[in-house]
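Trainee: Next come a sequence and a model predicted from it.
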Amino acid sequence: MIHRFFRFAVLFAGFLLTSFVAALPSQALEGAWQDLPNARARLLAIGDPMSGRLLAGLEIELDKNWKTYWRSPGDSGIPPTFDWSGASNIAQTRAQFPAPVRFTDEYGESVGYKKHVVFPIEIDLQRPGVPTNLELNVILGICREVCIPVSERFSLKIPPVFVATNSAKEILNSATASVPIVASVTERPQVSIVERAGTTALLTIRVPADLQIQDVFVEGPQTWFLGLPQKLQSSGGTNGSEWALALDGVPLGESPWGAAMRLTMVGPDQSFEQDFTLSKP
């Protein structure tokens, strides 16, 4: 009798545990869609709070022909900014940016995304295994012909234990795969500077053919206003591609030499990043 009771108690406890796990608010890890001007957006999250780390994502769906921007938006546009000051139990965040697309119109060239984008955000927790409140204030530029600056707040409560939904995992894993990776030593392009009499220096970038690169972007210090590299007509084929960028946009009186730069190379299947320093020729 006692044995049967013990066996029933174990089975009942297992039933309660299973029911508890099933009842965990996994749907809460896909935040509700919030309407924005000509777009909608939400927060997602996956991970194990007991490990002290989470992967969140800001997912944005844009109306037809509308776009939002990369961290370096080009001639026009508003780069996204992420403010986590209202969140709790967060020690550090690192926003990542999927490989962008170049847009050309009558207003110039800009860099960003159309239709759909997810910004993955790595999060380190202050205290593993306690409830976390993800509260994100974001500023976006959402544009067609005219840019609309959008400020919106998103919230997502993370319990100490949860079961992430499969759709959240698929969305965030796909977004992470679209982020450029660091180019290996053998994959790195050749970057050189050519001084030109009476005008600004010219930055040239020679990308190996093996990388199958479709576009190239260069970023400098935040106070610089660089244009976008242009592909040289003579480049391509088995010799790779060659790009050129005039170093306009450097603040007056400031030397470009020694500046920390970042090169992003976008390909159809994989994109790459490389940090480099501008060395005086």
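Mentor: Arrived safely, thanks for sending.

Trainee: going forward, measure contacts between C-alpha atoms and count neighbours the same way
Mentor: OK.

Trainee: Next, the residue nearest to S76 when sequence neighbours are not counted: secondary structure please.
Mentor: Using Cα to Cα, 6 or more residues apart in numbering and skipping the chain neighbours, the partner closest in space to S76 is S110 (5.8 Å). When classified by DSSP: H, G, I helix; E, B strand; the rest coil, S110 comes out as strand.

Trainee: N173 belongs to a helix, doesn't it?
Mentor: Yes. N173: assigned to a helix according to three-state DSSP.

Trainee: And it, how close does it get to Q270?
Mentor: Using Cα to Cα, to the nearest Å, one gets 14 Å for the distance from N173 to Q270.

Trainee: Quick check: the residue nearest to S76 touching D75?
Mentor: Yes. In this structure, S110 is within contact of D75 by Cα atoms under 8 Å, at 5.5 Å.

Trainee: try this one side by side with the last:
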Amino acid sequence: MVPLAPAAAGADEPVTAELRPGWRLPNGDHMAALHLRLAPGWKTYWRAPGEAGIPPVFDWSGSDNVARVTALWPTPHVFRQSGARSVGYKGELVLPLRISGSGGPVTLEANMMIGVCSDICVPQTLHLEAMLPDTVTVDPMIAAALAEAPFTAREARVSAVRCSVSPAKGGITLRTEIDMPAIGGAEETVVEAGQPELWASEPKTSRVGGTLVSETRLMHMEGKPFALDRSKLRFTVLGGDAAVDIQGCG
């Protein structure tokens, strides 16, 4: 692993990183961002990286006066290499961070592990720190990244989400039917179980008129039996023109 500091790394590094300190929101929360610049030919991963990706891990425990940090992921891209799918970003990633404080000046300290890949994958350990300013001046780069977030189910006119399960070797098959207008291009789905002990395979996605159909296999990471909490399921539909974030199913 290659440690990186907030300052720009050398020209041979696949990624450089900084914290953009952002601005204070009207309710007292703060909007900042993690800014990654990737060398040509390199990519990094979304919160659900796919079978070929490395999931990012964040640790904010070294921060001062921080109660909660929420990452607001921009719409990712789908990559395919050697028949495997991964989901993430190339070029650069501005990841907005909404920070709830616990009173007093806020210092944000980020310790994280991310994967960056080209022909090979290289885990990177990043340590970044910044004192957040008491300003209301909006950072346009962060604002642009916020505008790239997936649509909500309501914004995308999702009218119903139905799930059914059936036994499968080592787990269950989850079939999801989403009633929603097409969002353009070849639509793909990403399924997140919302239960860290469960693994979801790459879904098979098809469309029948106004219904998007997704089928995936869910398994326990240790091969144990499990109960599926449908309210924790999260579906992201990725299309050529947009993306949609859908929580839970009936």
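Mentor: Nice, thanks for sending it over. These figures come from a predicted structure and were not determined experimentally.

Trainee: what's the TM-score for these two chains?
Mentor: Once superposed, the chains reach a TM-score of 0.81 (TM-score structural alignment, normalised by the length of structure 2), with 238 aligned residues with a Cα RMSD of 3.0 Å.

Trainee: Point to the residue nearest the middle of structure 1.
Mentor: The residue lying closest to the centre of structure 1 (Cα atoms, centre = their mean) is F97, at 1.7 Å.

Trainee: what do we get in structure 2 for that residue?
Mentor: Aligning on TM-score structural alignment places F97 of structure 1 opposite W73 in structure 2.

Trainee: So that match, which state does it fall into?
Mentor: Under three-state DSSP, W73 of structure 2 falls in the coil class.

Trainee: Quick one: residues contacting it.
Mentor: Counting by Cα atoms under 8 Å, 6 or more residues apart in numbering, W73 of structure 2 makes contact with 46-47, 95-96, 146, 149.

Trainee: Can you show me which of those carry over to structure 1?
Mentor: Retained in structure 1 by both residues aligned by TM-score structural alignment, their matches' Cα atoms under 8 Å are the following of those: 46-47, 95-96, 149.

Trainee: that older thread, can you report how many residues lie near the residue nearest to S76 of structure 1?
Mentor: Using other Cα atoms under 10 Å, S110 of structure 1 has 25 other residues around it.

Trainee: Show me what it lines up with in structure 2.
Mentor: Under the alignment (TM-score structural alignment), S110 of structure 1 pairs with S86 of structure 2.

Trainee: what sits against its match?
Mentor: By Cα under 8 Å, 6+ apart, S86 of structure 2 lies in contact with 45, 49-53, 78-80.

Trainee: Nearest to G185 of structure 2 among those residues?
Mentor: Relative to G185 of structure 2, the closest of those is V78; by Cα to Cα it sits at 12.4 Å.

Trainee: wait, the closest one sits on G88?
Mentor: Yes. Counting by Cα under 8 Å, V78 of structure 2 does reach G88; the two are 6.6 Å apart.

Trainee: what about these two, which has more around it?
Mentor: Using other Cα under 10 Å as the criterion, V78 of structure 2 and G88 rank with G88 on top: 23 against 16.

Trainee: From H77 of structure 2, how far out is that one?
Mentor: As judged by Cα to Cα, G88 of structure 2 and H77 of structure 2 stand 5 Å apart.

Trainee: Structure 2: helices as residue ranges?
Mentor: 140-147 (DSSP state H).

Trainee: Burial check on R98 of structure 2, number of neighbours?
Mentor: Here the number of neighbours of R98 of structure 2 (other Cα under 10 Å) works out to 19.

Trainee: Structure 1: which residue goes with W60 of structure 2?
Mentor: Under the alignment (TM-score structural alignment), W60 of structure 2 pairs with W84 in structure 1.

Trainee: residues contacting that match?
Mentor: W84 of structure 1 neighbours (Cα under 8 Å, 6+ apart): 134-137.

Trainee: Same question for M131 of structure 2.
Mentor: 21, 105-108.

Trainee: T277 of structure 1 too?
Mentor: Contacts of T277 of structure 1 (Cα under 8 Å, 6+ apart): 257-261.

Trainee: Serialize these to JSON lines and add fields for neighbour count.
Mentor: Below are those laid out as JSON lines (neighbours: other Cα atoms under 10 Å):
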{"residue": "W257", "neighbour count": "11"}
{"residue": "G258", "neighbour count": "11"}
{"residue": "A259", "neighbour count": "12"}
{"residue": "A260", "neighbour count": "14"}
{"residue": "M261", "neighbour count": "14"}
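
Trainee: List just the nearest of these to F154 of structure 1.
Mentor: M261 (32.3 Å).

Trainee: In structure 2, what residue corresponds to F276 of structure 1?
Mentor: Alignment note (TM-score structural alignment): F276 of structure 1 maps to G248 of structure 2.

Trainee: contacting residues around the residue of structure 2 most remote from its centre?
Mentor: Within structure 2, the residue lying farthest from the chain centre (Cα atoms, centre = their mean) is G104, at 29.5 Å. Shown in contact with G104 of structure 2 (Cα under 8 Å, 6+ apart): N65.

Trainee: Could you do N89 of structure 1 as well?
Mentor: Going by Cα under 8 Å, 6+ apart, the list of residues near N89 of structure 1 reads 125-127, 130-133.

Trainee: make it 7 Å
Mentor: Residues near N89 of structure 1 by Cα atoms under 7 Å, 6 or more residues apart in numbering: 125-127, 132.

Trainee: Please apply the same query to D139 of structure 2.
Mentor: G22.

Trainee: at 10 Å instead, please
Mentor: Neighbouring residues of D139 of structure 2 by Cα atoms under 10 Å, 6 or more residues apart in numbering: 20-23, 31-33.

Trainee: ranking those by neighbours, who comes first?
Mentor: A32 leads those on contacts (other Cα under 10 Å) with 28 neighbours.

Trainee: related to what we said a few turns ago, hey, what's in contact with both of S110 and D75 of structure 1?
Mentor: Residues touching both S110 of structure 1 and D75 (Cα under 10 Å, 6+ apart): 104, 227-228.

Trainee: Show the buried residues in those.
Mentor: By neighbour count, with 16 or more other Cα atoms under 10 Å, the shared contacts of S110 and D75 of structure 1 hold 227-228 as buried.

Trainee: want to try a markdown table for the shared contacts of S110 and D75 of structure 1, with distance to A197 of structure 1 as columns?
Mentor: Output for these, formatted as a markdown table (distance: Cα to Cα, whole Å):
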| residue | distance to A197 of structure 1 |
| --- | --- |
| T104 | 30 |
| G227 | 20 |
| L228 | 22 |
